[in-house]
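A.B. asks: pasting the structure only:
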């Protein structure tokens, strides 16, 4: 049995898919992945063959966040059409040796290309979201689309989701249908419905990111997809951790920031003001120490499952994986959201009382100090420890079993009847 995983997005889109891959491979299932070339080392290091999709996502995100490479709204439809075609080609090539199911996440145009391949092959397709507000619901609004803001007078969530569907048809539907015509597939009337299906999966922990009912979609919440971890921390990081009291971790993962030097300075000064040592993660933000004092250490790759239980607090961008891993460790958080799902997770951290949500993407010394004061309060730590006991760890296993059942059901449905 072979499963193809497709994710065009940041590392936060890739890591959960690798968690699913671990579980599928334990059952004897062959797994291949299509992802941006930025993550070739990560994917292949996990033992999963990779077929790369398109250009560097790091450069695309860097341009969006920093404004160094602005992308005009009038070109979005054309770029989306190219992404559909590029993803279709990569997924079709990866599936050439046989494929029993396609699981996709990330940017909608890429997922649309992946579903078109699944449709062409006649195999099951599943779309997975990592946070509830990516999916239509009367309980929350959609993201405002690039270049097509919602009318300010429209505030009803259902009306906003209807406008969202119209916007996606305009921005992405034409390009998708133009490509489908070239590969012998019929046109799609509703782009968003085609990508999501009427039964998408939600790979988020029910305590941290609950799906609210009633809702029109038949959402399957599996729990968060977390890798098993167990990778030893680097020796120099172990030495730093052992040399003093637990530090405060500051990192933005695969998320650039507008002014890395300013963010690093503010972070180091704010953490020191709270009487703590500092652990800076370089990442795509390229954070670096502001001086040579021995109370600050810069870390590269490190297993967050092993690291986060040993720090006093985690200051981060609010990606689903980082938020969940910190919550699972029982470590207080400060979320400085930059884009996409990150404001959602910042709000959930604050609502659960397990940390603080920073107001806006650019911290100052006073604003970060105030947020750290909340996170480092003993009451917050006690609450974080209590919530940690509620965080499930079996989401990837649940999803793997569900996927294998889906494949088996599809095979049974397609099999010819056996004569008596």
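C.D. replies: Happy to help now that I have it. Remember, predicted model here, so these are calculated numbers, not experimental data.
A.B. asks: okay, CA-based contacts and neighbour counts for the rest of this
C.D. replies: Noted.
A.B. asks: after the strand or helix carrying residue 65 comes which helix or strand?
C.D. replies: Element membership for residue 65 (DSSP states H and E) is helix 57-66. Next along the chain after helix 57-66, taking DSSP H and E as the criterion, comes helix 76-94.
A.B. asks: for that next one, packing partners?
C.D. replies: Applying 3 or more C-alpha pairs under 8 Å, 6 or more residues apart in numbering; DSSP states H and E, we find helix 76-94 packed against strand 30-35, strand 50-52, helix 108-121, helix 174-182.
A.B. asks: Buried residues in the helix holding residue 65, which are they?
C.D. replies: Buried residues in helix 57-66, counted by 16 or more other C-alpha atoms under 10 Å: 57-58, 61-65.
A.B. asks: cool, and stretch 282-296?
C.D. replies: The neighbour-count check on stretch 282-296 (16+ other C-alpha under 10 Å) flags 282-289, 295-296 as buried.
A.B. asks: Okay, one more to line up with it:
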């Protein structure tokens, strides 16, 4: 069996494919991943022996502003993504038995077109339920398309979301489809999602609620034990005192990173804790060189989060999943996208606090940290972690191979 996985996403969106690829290979499949050309993605996949085909522009450069704005804006970049993923997946899909895509709609649309042209089974996967249409939650607003004010009917909001997706991506996706000999589609969102998308999230942390129009298959989160050791200097810091508080915002480019870092460090110190400050893509840096603050770069979050008192982060699906699995209390400072959903979930589960607003100040972060550092929060976080499903990647791998072998219905 030969499987091609694809994602145009940040680190948290590529990491689950690492777990899925490893499980597929353990079951005897040949696996290849198409992902953004950022070095950390290639290194992570190479570290587990999985081949990666760099596809599309650097996500880090786009997020950090190093890539200048496109003259054509979102439609132009959408067209470039469709073409890049169609071209690269087409090149490597000869003899492929099944395709799986996740990430931004234009990239997924390019993969979907390959599946149609070559007659290969196709699966769309999401890492959070709120990106999938449901009467139980509203859609995530698309760029430049805020949700209609005063509308509380989720079905109506999802109907508008389909129209918004068509307006934003329709010209790029349909233009490419016609250029490769495929007919245009009038509902791009549902076309790429299919009638049976997969949901790769833990059913306690991020459950799919029934009844719903979509026949969603929830596999569990795609996680893989990370055996990479923590650096010696980080281990020395951890061993030198009580568990510190981790502060990091991953791929999110926070405004005024020095001010954010100062407020975060001061708030953690006020709780009598040491600080682990992750630079991330926002390049956070401390205001002083005190020995109670350790600055780190790329690290094994699975191992690290099991050594901390709490994790302060942006609330992306990847970091939230890892912190929940590790049993670490959390403070989520949501910026947008799926992050407000995960902030609500960790608060509802009693495993952390949703920060009040997107900008962490000393007072607001101190209040959230008091909740996260309370003994009852740690107890609840440990209890939720004990029930965390770790078989999601293996479940998805077996389902993919059954699909490839014709033992299950094609969800596309």
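C.D. replies: Perfect, thanks for sending it. If you're wondering where the values come from, they're calculated on a predicted model, not measured in any experiment.
A.B. asks: what's the TM-score here?
C.D. replies: Overlay of the two chains. TM-score (TM-score structural alignment, normalised by the length of structure 2): 0.95; 408 aligned residues with a C-alpha RMSD of 1.9 Å.
A.B. asks: returning to that earlier point: and which of the buried residues of helix 57-66 of structure 1 is nearest residue 320 of structure 1?
C.D. replies: Nearest to residue 320 of structure 1 among the buried residues of helix 57-66 of structure 1 is residue 61, at 16.9 Å by C-alpha to C-alpha.
A.B. asks: Contact partners for whichever residue in structure 2 pairs up with the closest one?
C.D. replies: In structure 2, the residue paired with residue 61 of structure 1 is residue 63, using TM-score structural alignment. Contact analysis of residue 63 of structure 2 by C-alpha atoms under 8 Å, 6 or more residues apart in numbering lists 251-253.
A.B. asks: cutoff 7 Å now
C.D. replies: Listed by C-alpha atoms under 7 Å, 6 or more residues apart in numbering, the contact set of residue 63 of structure 2 reads residue 253.
A.B. asks: Roughly how far does it sit from residue 277 of structure 2?
C.D. replies: Separation of residue 63 of structure 2 from residue 277 of structure 2 (C-alpha to C-alpha, to the nearest Å): 20 Å.
A.B. asks: Residue 336 of structure 2 now?
C.D. replies: 22 Å.
A.B. asks: Kindly report the same for residue 214 of structure 2.
C.D. replies: Taken as C-alpha to C-alpha, the span from residue 214 of structure 2 to residue 277 of structure 2 is 41 Å.
A.B. asks: next one: residue 312 of structure 2
C.D. replies: As judged by C-alpha to C-alpha, residue 312 of structure 2 and residue 277 of structure 2 stand 10 Å apart.
A.B. asks: now swap in residue 202 of structure 2 and tell me
C.D. replies: According to C-alpha to C-alpha, residue 202 of structure 2 and residue 277 of structure 2 sit 27 Å apart.
A.B. asks: coming back round to it: out of residue 214 and residue 277 of structure 2, name the residue with the larger neighbour count.
C.D. replies: Just comparing residue 214 of structure 2 and residue 277: by other C-alpha atoms under 10 Å the higher neighbour count belongs to residue 277, 24 against 16.
A.B. asks: so what's residue 128 of structure 1 closest to, chain neighbours aside?
C.D. replies: Spatial nearest neighbour of residue 128 of structure 1, excluding adjacent residues (C-alpha to C-alpha, 6 or more residues apart in numbering): residue 201 at 4.6 Å.
A.B. asks: List the residues that contact the one you found.
C.D. replies: 127-129, 219-221.
A.B. asks: still on that earlier bit, overlap of the contact sets of residue 312 and residue 277 of structure 2?
C.D. replies: Taking C-alpha under 7 Å, 6+ apart as the criterion, residue 312 of structure 2 and residue 277 both touch 246-248.
A.B. asks: Can you tell me how far whichever residue in structure 2 pairs up with residue 287 of structure 1 is from residue 71 of structure 2?
C.D. replies: Mapped onto structure 2 by TM-score structural alignment, residue 287 of structure 1 lines up with residue 284. As for residue 284 of structure 2, its distance to residue 71 of structure 2 is 30 Å (criterion: C-alpha to C-alpha).
A.B. asks: Same question for residue 396 of structure 2.
C.D. replies: Taking C-alpha to C-alpha, one finds residue 396 of structure 2 at 40 Å from residue 71 of structure 2.
A.B. asks: So which of the two has more stuff around it?
C.D. replies: residue 396 (23 against 9).
A.B. asks: which non-adjacent residue is nearest the more buried one?
C.D. replies: Closest to residue 396 of structure 2 by C-alpha to C-alpha, 6+ apart is residue 219, at 6.0 Å.
A.B. asks: same thing with residue 175 of structure 1?
C.D. replies: Using C-alpha to C-alpha, 6+ apart and skipping the chain neighbours, the partner closest in space to residue 175 of structure 1 is residue 81 (4.4 Å).
A.B. asks: Residue 163 of structure 1 matches what in structure 2?
C.D. replies: Aligned by TM-score structural alignment, residue 163 of structure 1 pairs with residue 160 of structure 2.
A.B. asks: Oops, could you answer that again for residue 259 of structure 1 instead?
C.D. replies: Mapped onto structure 2 by TM-score structural alignment, residue 259 of structure 1 lines up with residue 256.
A.B. asks: cool, and residue 124 of structure 1?
C.D. replies: Matched by TM-score structural alignment, residue 124 of structure 1 corresponds to residue 121 in structure 2.
A.B. asks: cool, and residue 185 of structure 1?
C.D. replies: Checking TM-score structural alignment: residue 185 of structure 1 goes with residue 182.
A.B. asks: Can you report how many residues lie near its match?
C.D. replies: Residues near residue 182 of structure 2, counting by other C-alpha under 10 Å: 14.
A.B. asks: need the contact list for the counterpart of residue 19 of structure 2 in structure 1.
C.D. replies: Aligned counterpart of residue 19 of structure 2 in structure 1: residue 19 (TM-score structural alignment). Residue 19 of structure 1 makes contact with 225-227, 396, according to C-alpha under 7 Å, 6+ apart.
A.B. asks: which non-adjacent residue is nearest residue 19 of structure 1?
C.D. replies: Sequence neighbours aside, residue 227 is the residue nearest to residue 19 of structure 1 in space, at 4.4 Å (criterion: C-alpha to C-alpha, 6+ apart).
A.B. asks: Does the one you found lie in a helix or a strand, and which?
C.D. replies: Counting by DSSP H and E, residue 227 of structure 1 is part of no helix or strand.
A.B. asks: Tell me the residue in structure 2 aligned with it.
C.D. replies: Under the alignment by TM-score structural alignment, residue 227 of structure 1 pairs with residue 224 in structure 2.
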